[in-house]
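Asks: The sequence and its predicted three-dimensional model are supplied below.
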Amino acid sequence: MATNTKFGKIVWAKVKGSSPWPAKGVDSIASIKRPSKKGNWHFVRFYGSNDHAWIDYETHIWPYKEYRKRFGDKDKVPQTFREALLEADKEYETLGPEDLPAADHELLLSEMAPQKLTKPAGAVKRGRPPAADKNFFVDPDNKPAAVKRKNSTQPRREPPAKKPVETESSANGEGGSSNSKDESKDLKQTGQTTVSSLPSLIRSPKLSPRTHVSPRRTEIKAQVYDFDDAVLSSQLLSNKKNIKVTSSRIGFIGLGTIGMAMVRNLIKHGHKVSVWNKTVSKCTEIADVDVKVYDSPAQLVSACDIVLACLADPFAVKEVLFCQNGVMESMGPGKAFVDLTTVDVETASDAECQIKRAGGEYLEAPVSGTKKDAVNGTLLIMAAGNEDLYKRCTSCFQAISKKSYYLGSVGHGTRMVLSLSLINASINCAVAEGMALADRVGIKHADLLDVLSNSACNSQLVSTTSKAIIAKNFTSQLSLKHIQKDMKYAIEMADMYDQPLHMAASVNEMYKRGKSLGLSNLDMSAVYKATSK
């Protein structure tokens, strides 16, 4: 159902782990499945982030106008919340009568208002309530009323009930068990509020819906854009792909190890590229190709339609966007910013918010791969955000990658690449520890590598790490400091979702030890030195 007819089309909606957030009832999206759990589920889009979710209408949706002061007038709220609130307020003023709450919303408000639960007379403090008071509901006057059993000479033994959802009363040992089907039906007919239908307590947000829509509620379905494998193989051999180049003017920010290789591949495949780099001397390294260098990010954005950026970390991204003569000074309609950097979800969401506010377009597109992958144009791209912009970047992505994925709203690209980085970092560290152990117990590394290459453990990553350790060649393909940065953000993301990462936490400490030993700028396989004494 698109419109909440009782509460109006614009509402307050709440997901687990966050405070209520301005939202709008919209038509459901096929890729986001309706929860199998019983409930009166409504599909909403959250303002500001454009994230979508199924929300239980009975317990986690409130009318917008009536709860505007309670949920919206707070001193300490994130900027993203203020942006969402302004957007919702502006749209609410334009609504027609058919989109506003129904006439009986006052009754609904009284039903949804938090009520103080009181114990029935004679209830004990601990254990189960007496049989006569086992099932009860709270009426509007907070006067408990026992639910009568069917006529019977002896009390009927009830079958074991399913464990109810914990409410404030049951958590304190003062509530009763859930009602039977017949009893629930009777309660609905009386129009009274059951204990199980009361809304959960409002808590301060761990994350806003723009940065926290639980993966268990939202299915991420990727759209894959790639080449035919046979064609790709032949094109890689010829070191050039058959690409229909976009007519958009392309700008590029960040000429590091990966960024420099990307620029060369873009130019090689026919794109006209302009660049800016904080360290001006790096620009001389591409003097052999046809590229125009600008003096500031603002000048670059003014001269280009689409600007791609591949930077070191979130701090570098924020500096490029918001510094004097930065990207935002020239951002506006007809301009687009594509961030290829691996950052945290909050940075990606804030960047989208500010760029959209200025009238521009934003796409997060973090890449995964090594220096060799960047040179060969075989990176992986996990994109999310503006889908139209994603399609306009097709030729650019084909030039620098072997496959690109479109994952939906902003944040999902970052979540995907951080999950992948966690796996890569853990495997790399496991290989390093295994080879350190083999060395300690007298097994030759070459023999271990031969066994690994013929075992179920064999993979490109295992082979590359093993060979680098044997050759003691730790020239950076993917630096240790960058993989540790990704691990840090992956662990922080897991904390937000209360997801334990026991092994990853230990792996992260090993990379941190490597940094303390001065291995930051070496390849991530140099973590071997941190595992051996």
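Replies: Now that the structure is in, tell me what you want to look at.

Asks: use CA for all of it now, contacts and neighbours both
Replies: OK.

Asks: number of nearby residues for Arg440?
Replies: Look at Arg440: counted by other Cα atoms under 10 Å, it has 12 neighbours.

Asks: Might you report the residue contacts of Lys403?
Replies: Contact analysis of Lys403 by Cα atoms under 8 Å, 6 or more residues apart in numbering lists Val224, Tyr225, Asp226, Phe227, Thr378, Leu379, Leu380, Ile381, Phe397.

Asks: Ile400 is in contact with the third one, correct?
Replies: In this case it means Asp226. No - shown here, Asp226 and Ile400 do not form a contact pair, counting by Cα atoms under 8 Å, at 11.6 Å.

Asks: and the two? which has more neighbours close in?
Replies: Neighbour count, other Cα under 10 Å: between Asp226 and Ile400, Ile400 has more, with 27 against 16.

Asks: thought that one was touching Gly377?
Replies: Yes - the pair Ile400 and Gly377 passes the contact test of Cα under 8 Å, sitting 4.2 Å apart.

Asks: Quick check on the contacts of Lys403: which are buried?
Replies: For the contacts of Lys403, a burial check counting by 16 or more other Cα atoms under 10 Å picks out Asp226, Phe227, Thr378, Leu379, Leu380, Ile381, Phe397.

Asks: hang on, the earlier thing: between all of the contacts of Lys403, which two are at the greatest distance?
Replies: Across the contacts of Lys403, the longest distance by Cα to Cα is 14.7 Å; it joins Val224 and Thr378.

Asks: nearest to Val307, of the contacts of Lys403?
Replies: Nearest member of those to Val307, counting by Cα to Cα, is Phe397, at 13.0 Å.

Asks: Check which helices and strands the strand or helix carrying that closest one is in contact with.
Replies: Using DSSP states H and E, Phe397 sits within helix 394-400. Where contact means 3 or more Cα pairs under 8 Å, 6 or more residues apart in numbering; DSSP states H and E, helix 394-400 is packed against helix 257-268, strand 401-406.

Asks: would you turn these into CSV with distance to Val338?
Replies: Shown next, in CSV, are the helices and strands packed on helix 394-400 (distance: least, Cα to Cα, whole Å):
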stretch, distance to Val338
helix 257-268, 13
strand 401-406, 13
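
Asks: Out of the buried ones among the contacts of Lys403, which sit inside helices?
Replies: Among those, the residues falling in helices (DSSP state H) are Phe397.

Asks: dropping in the other structure now:
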Amino acid sequence: MKKVGFIGLGIMGLPMARNILKGGYPLVVYNRTPKKAEPLKTEGAEVAGSPKALAEASQVIVIMVTGPEAIDDILHKPEGLLEADLKGKIVVNMSTVSPSYTEKLNETLRERSAVFVDAPVSGSKKPAEEGTLVILASGPEERVKELEGLFLTMGKKVVYCGEVPMGSRMKLAINLLLGAMMASLSEALNFAEKMGIGRELFLDTVLAGPLGCGLFNIKKEMLLKGEYPTQFPLKHMLKDLRFALQEADSSGASVAVGHSIFQLYRQALGKGLGD
């Protein structure tokens, strides 16, 4: 098994890295806040002091951070990833970024003789913990196939989307749908309650029919209890919707619903609900 380096141990990254370790892969991790690496260290992972040190100790480097700014920091800061010899190494970005940024990242790494795979994921905290994410991979097909075993420690399915940046494009389409589904569920639930329909009755009815789906099933208990532990921070959904609207503008796609929900999420962010 190739030695894996994993950068980013946040809400998604920590359980994903843990599942790689459970899958038997030798693992070295790095996080900007070193304390977050301690649980994995006790479970057998090595902890690197910098992205450069992680790259030098790994054959496959996985990045799972909040967005382009965090990736730029990992790449360019002192002792950053680009200070390492990356020749022949595979760098996998699983963070959600824009397709244009993905193309630039691909070119940057190609100049350093690294192989780049674009592989964002569909799923939030619970699927990350359960290892049931869907991996949306793009890049050299033979390299994606080579990484399938690694990907399946973190997910239940690997979807090959084509060449870079098709994985990132697929992720934006998926998250546009996700944002719309959650806004619609919330609006319909509030509407039902205002008409005197009980919350549990409404949700049971939705889940019993053709509108029932895994996403709504995951949210049911949270909605019934009125407790909403962070699964995917709203500020990150807003970021992804912004990327989706930019890509829609570039491609000429009409996204009227996307523009509406973007404003809803912006209002929520303004009310302090970003995290």
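Replies: Okay, I see it. Note that this is a predicted model, so its numbers are computed, not measured.

Asks: hang on, the earlier thing: kindly reformat the buried ones among the contacts of Lys403 of the first structure as a markdown table containing distance to Ser281 of the first structure.
Replies: Formatted as a markdown table, those follow (distance: Cα to Cα, whole Å):
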| residue | distance to Ser281 of the first structure |
| --- | --- |
| Asp226 | 35 |
| Phe227 | 36 |
| Thr378 | 27 |
| Leu379 | 26 |
| Leu380 | 29 |
| Ile381 | 28 |
| Phe397 | 27 |
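
Asks: count of residues packed around the alignment partner in the first structure of Arg18 of the second structure?
Replies: Superposed on the first structure with TM-score structural alignment, Arg18 of the second structure falls opposite Arg264. The number of residues packed near Arg264 of the first structure is 21, by other Cα under 10 Å.

Asks: residues touching Arg264 of the first structure, list them.
Replies: Arg264 of the first structure sits next to Ile286, Val289 when contact means Cα under 8 Å, 6+ apart.

Asks: and if you look at Asp439 of the first structure?
Replies: His445.

Asks: And it? What does it align with in the second structure?
Replies: Asp439 of the first structure maps onto Glu193 in the second structure, by TM-score structural alignment.

Asks: What distance do you get for that match to Gly10 of the second structure?
Replies: According to Cα to Cα, to the nearest Å, Glu193 of the second structure stands 35 Å off from Gly10 of the second structure.

Asks: ditto for Ala253 of the second structure
Replies: Taking Cα to Cα, one finds Ala253 of the second structure at 33 Å from Gly10 of the second structure.

Asks: in a helix, that's where Leu255 of the first structure is, yeah?
Replies: No - counting by DSSP: H, G, I helix; E, B strand; the rest coil, Leu255 of the first structure falls outside a helix, being coil.

Asks: And it? What does it align with in the second structure?
Replies: In the second structure, Leu255 of the first structure lands on Leu9 (TM-score structural alignment).

Asks: Can you get me a residue count around that match?
Replies: Neighbours of Leu9 of the second structure (other Cα under 10 Å): 25.

Asks: Kindly report the same for Gly270 of the second structure.
Replies: Residues within reach of Gly270 of the second structure, counting by other Cα under 10 Å, total 10.

Asks: before we move on, what about the one 5 residues further on?
Replies: Burial measure for Asp275 of the second structure: 12 neighbouring residues, criterion other Cα under 10 Å.

Asks: just Phe43 of the first structure next, same as before
Replies: With other Cα under 10 Å as criterion, Phe43 of the first structure counts 23.

Asks: which residue packs closest to it, ignoring adjacent ones?
Replies: Excluding the flanking residues, the one nearest Phe43 of the first structure by Cα to Cα, 6 or more residues apart in numbering is Trp54, at 4.5 Å.

Asks: Helix or strand for that neighbour, just tell me which one.
Replies: For Trp54 of the first structure, the host element (DSSP H and E) is strand 52-56.

Asks: Glu79 of the second structure maps to what in the first structure?
Replies: Under the alignment (TM-score structural alignment), Glu79 of the second structure pairs with Asn325 in the first structure.

Asks: Roughly how far does its match sit from Val301 of the first structure?
Replies: According to Cα to Cα, Asn325 of the first structure stands 10 Å off from Val301 of the first structure.

Asks: more crowded one of these two?
Replies: When neighbours are counted by other Cα under 10 Å, Asn325 of the first structure and Val301 differ, and Val301 comes out ahead with 30 against 16.

Asks: In this structure the residue nearest to Phe43 of the first structure contacts Phe46, no?
Replies: No - using Cα under 8 Å, Trp54 of the first structure is not in contact with Phe46; the gap is 10.9 Å.

Asks: With neighbour numbers in mind, choose between these two.
Replies: Per other Cα under 10 Å, whichever of Trp54 of the first structure and Phe46 has more neighbours is Phe46, with 26 against 21.

Asks: burial count for Ala436 of the first structure?
Replies: Neighbours of Ala436 of the first structure (other Cα under 10 Å): 20.

Asks: I'd like the distance from it to Leu422 of the first structure, if you could.
Replies: 21 Å.

Asks: do Arg82 of the first structure as well
Replies: To Leu422 of the first structure, Arg82 of the first structure is 33 Å away according to Cα to Cα.

Asks: what about those two, which has more around it?
Replies: The residue with more neighbours, out of Arg82 of the first structure and Leu422, is Leu422; 23 against 15, by other Cα under 10 Å.
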